[in-house]
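Q: Turn this into a structure:
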Amino acid sequence: MGRSRARSGPAEDLLIELDRDAGVPLHRQIEASIRAGIRAGRLRAGASLPPTRTLATGLGVSRGVVVEAYQQLVAEGYLASRPGGYTQVAASMPPAAASAGPVASVVRPVVRGAGVRVDFGYGRTDVSRFPRAAWLRSVRTVLTTTPNERFAYLDGRGVPELHDALCDYLNRVRGTSAVPGNMVICSGYGQGISLLIQVLVRRGARRIALEDPSSNDDARVVAGAAGLDVVGIPVGRDGVRVDALRRADADAVVLTPSHQWPTGGVLSAAARAEVIDWARRRGALVVEDDYDAEYRYDRSPVGAMQGLAPDHVVYCGTASKTLAPGLRLGWLVVPPRLVSEVAAAKVLADRGSPVIDQLAFADFLARGEFDRHLRRMRPVYRRRRDALLDALRTHLPDLEPAGIAAGQHVVAWLPPGLDETEVVAAAARHGLGIHGVGPYRIAGTGPGGLIFGYAILGETAIAEGVALLATAIREMRRV
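A: From the prediction side, this is the model:
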């Protein structure tokens, strides 16, 4: 006679029920129960799970069954193994109903829905690798050495220590021409672009240009709400098409020139010069979103556009893709004529970003911890990128990967005959979360493609996800 279990203790806390007559391996049932608990919000990020031996005893199974379940969830990014042998929840997602989809939202990451086995959601970084010990040292240093006056209200630009540390880093690593007096600290890119749009509107701007396709939901939504016309500029293999930009009659353009999102194109030196010439002739502003330039694998560094024309380019950077989006740390390097206006908009928005976080990041940068963290993470992401490319070559060789040399995602263009929307829907039916390029097109036309975010997935989960996609596509082709 079959029986379901929901024993007291750890098994009851995790709401794990085992049906030994279901024909489903027990470790898969445990995986499904824990996965569902995380997605439903019952198990929050950082929550500790019972030791494998304890949970096995509570469920009446062998320890190996629980170990196998935990290992799979770690590979998928749901759990994280911690020093000392205990396991914690590494991903906490709201219920699927809380997500309204990518088009109207200014939140870039994909939300896991019910039944998703592997999620190739983009825009996420592996926060389980956050350098906690090094960050704690910086926080302790700040709390013990910072003068009292630093904890009072500051001007809208942020703390001078962070201006200095960021200028040193950006000029050295990204080739900017940044000076401390032209920097404004903000709460991530979303707030930064909002401040810039406010200033542009007050200065009489009428139209803003965005790359097409583009993930710049922040700019699109804020600009539209402010009354600006939003025009899409087509993107080719090497970034935005400058000839189309010239015809757009725009007062500003938002670009991702070092790694175009999502196509991965790099704006050539000649095209950069043309964009800057356009900005000078029109008196227009170039907003450079340098969102993931630190992660490169198969190419030489590409410097920031701001270093070529600091009077016409605003440089936007954040710690979201490199450390953790929850820090809400971003920065703008602004042309001198706009600094006071952007700083005033920041004061009006929130009176300034948290001082302790700014000072901690300044110390973290100055001690070289940021560089060390990036050196540790590049090979991690490269291995995941390589696993994705290997799986695509094995299972889906007729998909064409693009933008593979850098970043935390890959776009794969679909061959003729495969409809993007139908592929995404078929993938979902097989337990695969993935987005198409289509929802991020402003004009709504262009070739079909899929966006594979790999930053938080283990190599096993990546291979499983591509295999699921291949199965879905094979079934579509048989119909």
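
Q: contacts, neighbours, all on C-alpha from now
A: Will do.

Q: Report the secondary structure element holding the residue nearest to I185 when sequence neighbours are not counted.
A: Excluding the flanking residues, the one nearest I185 by CA to CA, 6 or more residues apart in numbering is W331, at 4.5 Å. Using DSSP states H and E, W331 falls within strand 330-333.

Q: Remind me what that strand packs against, helices and strands.
A: strand 183-186, helix 188-202, strand 313-318 (3 or more CA pairs under 8 Å, 6 or more residues apart in numbering; DSSP states H and E).

Q: make it 6 Å
A: strand 183-186, strand 313-318 (3 or more CA pairs under 6 Å, 6 or more residues apart in numbering; DSSP states H and E).

Q: out of those strands, deepest packed?
A: Among the helices and strands packed on strand 330-333, strand 183-186 has the highest mean neighbour count (mean count of other CA atoms under 10 Å), at a mean of 28.

Q: quick one: contacts of it?
A: The contact list for strand 183-186 (CA atoms under 6 Å, 6 or more residues apart in numbering) reads 157-158, 192, 330-333.

Q: In a markdown table, list those along with neighbour count and distance to E31.
A: Formatted as a markdown table, the contacts of strand 183-186 follow (neighbours: other CA atoms under 10 Å; distance: CA to CA, whole Å):
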| residue | neighbour count | distance to E31 |
| --- | --- | --- |
| R157 | 26 | 47 |
| G158 | 25 | 45 |
| G192 | 24 | 40 |
| G330 | 22 | 37 |
| W331 | 24 | 40 |
| L332 | 28 | 43 |
| V333 | 29 | 46 |
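
Q: Would you tell me which strand is longest in this protein?
A: For the chain, the longest strand by residue count, based on DSSP state E, is strand 229-236.

Q: Let's see this one next, to set against the first:
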Amino acid sequence: MRESGATSLDLLLDLPARGPRRAGLEDALRAAVSGGRLAEGSRLPSSRSLAAQLGLSRNTVADAYAQLVAEGWLVARHGSATRVAAHGRAPSVSSAGSVPAKPAYDLTSGVPDVSAFPRTAWLRAARQALATAPNDTLDYPDPLGSPALRTELSAYLGRVRGVRAAPGHIVVCTGTTQAFFLLAKALGGGEMAVESHGLRYQRRVLEEGGGKLVPLAVDEDGADVSALGLQKGVVLTAAHQFPLGGALSPARRAEALAWARRTGGVVIEDDYDGEFRYDRRPVGALQGLDPERVAYVGTVSKTLAPGLRLGWIAAPPGLLRGVVRAKALSGGGAGVLDQLTLAAFMRGGGYDRHIRRSRLRYRRRRDALVAALDGRASVTGISAGLHALVPVDDEDAVIERGARAGLALHGLGTFGTPGGLVVGYARPPDHAYAGALRALRALL
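A: This is a model prediction of the structure:
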């Protein structure tokens, strides 16, 4: 009888040349599990298959499996493959007053509600993309990225964000991390200005790309661009400053572009949370005011899911070649099938529908957050984005108390100067959000 795929697995085991064969097999399996080579939940070959691989009798293998099941190394259920049992799992709470191994409620920033990912619509777009893709799309990819996706991005970004970029000036990458690295490489190192409050990983990426960073103060009007000098570039979150929450004022937008034209510097626009606004009119992309001097960076990490690893750069003409060269040397970009799926998703209107639904969901969550803290704490930075600021006196102590209560939070000090909580209201699934707000209210 032919073995099924579930039972004809290969397994490399080093059996001793001498001694009882069954004992040697048991020892080899224990070593493979305890050493981590066979992870929790791993399927093992059937006794018939492993016996054939090792030159043993089937009964010898079956008896060894039975002994390890009795010892708790393996688990076996009737009609299912034998698997490695779970070992060494930590309890969710180790002792009274300690920090839970995994928080009950996660209000950290930077991630959307991944449980709301449009699986059905995405699967439909994936099937359509794969069914209609010409064979040559599976060859080595275009260095700029999928032409189909760049065409859709050009139209979408122009319509929704005011970006002026032809498909030939859009470079698809694996997210903002790769985008900043490519831009830093294309600029060739040297001084770069960054906002004093921002994402530390972004700064590390720019430094790895050769940039020497100069901080710019940030207030309610965004970054103070009047302090710019002879830097090669400046990174701005023009639509929604992270984490303080304001937008770059019209006067400072004009000043930043004037600086770029005067010095030859490049503005790198991180369109952080650009699609999510609630109490204000849409703020167009800075790039649309001067495509020659602004490199626009976007991603689906917060609109869809970070696990997709899809982002883009609308590159100025003077940087395009350098960005593409750096991308080729860094190992390329996202998989072509995911790019084609996103293109089909956008072309069919699925992306627009998902953004509209998400905007409504997150606005309701923001309103619930404000209502829950009414009278307990002020909440700022709420006109757009996926997080809010809650000022507190002793940031570290509040975060520590929250952690002991099973509530994960980011402090403002993580992104700049301490002084408050950066409460992300997008991450919890719908069924957990009310509990997260109750825990936050109790904490404050």
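
Q: Can you pull the TM-score for these?
A: The TM-score (TM-score structural alignment, normalised by the length of structure 2) is 0.75; 352 aligned residues with a CA RMSD of 2.3 Å.

Q: Can you pull up the most central residue in structure 2?
A: P306 (3.1 Å; CA atoms, centre = their mean).

Q: Can you tell me how far the aligned residue in structure 1 for it is from G317 of structure 1?
A: Counting by TM-score structural alignment, P306 of structure 2 lines up with P325 in structure 1. Distance, P325 of structure 1 to G317 of structure 1, by CA to CA, to the nearest Å: 12 Å.

Q: Q128 of structure 2 corresponds to which position in structure 1?
A: Looks like Q128 of structure 2 aligns to T141 there (TM-score structural alignment).

Q: Check the spacing between that match and P354 of structure 1 real quick.
A: The gap separating T141 of structure 1 from P354 of structure 1 is 16 Å, by CA to CA.

Q: Identify the contacts common to P325 and G317 of structure 1.
A: Counting by CA under 6 Å, 6+ apart, nothing touches both P325 of structure 1 and G317.

Q: Does F242 of structure 2 belong to a helix, a strand or coil?
A: coil (DSSP: H, G, I helix; E, B strand; the rest coil).

Q: OK, contacts around D212 of structure 1?
A: 232-235, 441-442.

Q: For A349 of structure 1, give its distance to S194 of structure 1.
A: Remark: distance between A349 of structure 1 and S194 of structure 1 (CA to CA) = 10 Å.

Q: Of those two, which one has the most company?
A: The neighbour comparison of A349 of structure 1 against S194 (other CA atoms under 10 Å) goes to S194, with 21 against 15.

Q: The more buried one pairs with which position in structure 2?
A: So, by TM-score structural alignment, S194 of structure 1 is matched to F181.

Q: pretty sure that match contacts E208?
A: No. Using CA atoms under 6 Å, F181 of structure 2 is not in contact with E208; the gap is 7.3 Å.

Q: Name the nearest residue to the residue mapped onto R365 of structure 2 from structure 1, ignoring sequence neighbours.
A: Correspondence of R365 of structure 2 to structure 1, assessed by TM-score structural alignment: R384. Distances taken as CA to CA, 6+ apart put E459 closest to R384 of structure 1, at 5.6 Å, once the chain neighbours are dropped.

Q: Could you tell me how far the one you found is located from L388 of structure 1?
A: Using CA to CA, we find E459 of structure 1 at a distance of 8 Å from L388 of structure 1.

Q: Which one of the two is surrounded by more residues?
A: Higher neighbour count among E459 of structure 1 and L388: L388, with 28 against 19, using other CA under 10 Å.

Q: what helix or strand is the more buried one on?
A: For L388 of structure 1, the element it lies in under DSSP H and E is helix 369-395.

Q: Check which residues of that helix are buried.
A: 369-370, 373, 377-378, 381-382, 384-385, 387-392, 395 (16 or more other CA atoms under 10 Å).

Q: next helix or strand past it?
A: By DSSP H and E, the next helix or strand past helix 369-395 of structure 1 is strand 400-402.

Q: which helices and strands does that following strand pack with?
A: strand 409-413.

Q: Just tell me the aligned range of the strand it packs on in structure 2.
A: By TM-score structural alignment, strand 409-413 of structure 1 lines up with residues 387-391 in structure 2.

Q: In the stretch 51-200 of structure 2, mark out all the strands, start to finish.
A: Counting by DSSP state E, counting those that start in this stretch, one finds strands in the stretch 51-200 of structure 2 at the ranges 74-75, 83-84, 105-106, 170-173, 190-195.

Q: before we move on, back to that, can you point out the buried residues in the longest strand of structure 1?
A: Quick answer for strand 229-236 of structure 1 (16+ other CA under 10 Å): 230-235.

Q: need the contact list for the counterpart of A101 of structure 2 in structure 1.
A: Taking TM-score structural alignment for the superposition, A101 of structure 2 sits opposite A114 in structure 1. Taking CA under 6 Å, 6+ apart, we find A114 of structure 1 in contact with no residue.

Q: How many residues are close by the match of Q128 of structure 2?
A: T141 of structure 1 has 15 nearby residues by other CA under 10 Å.

Q: Quick check: it vs P335 of structure 1, distance?
A: Going from T141 of structure 1 to P335 of structure 1 by CA to CA gives 32 Å.

Q: rewinding a little: in JSON lines: the helices and strands packed on strand 330-333 of structure 1, plus distance to A244 of structure 1.
A: Shown next, in JSON lines, are these (distance: least, CA to CA, whole Å):
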{"stretch": "strand 183-186", "distance to A244 of structure 1": "31"}
{"stretch": "strand 313-318", "distance to A244 of structure 1": "19"}
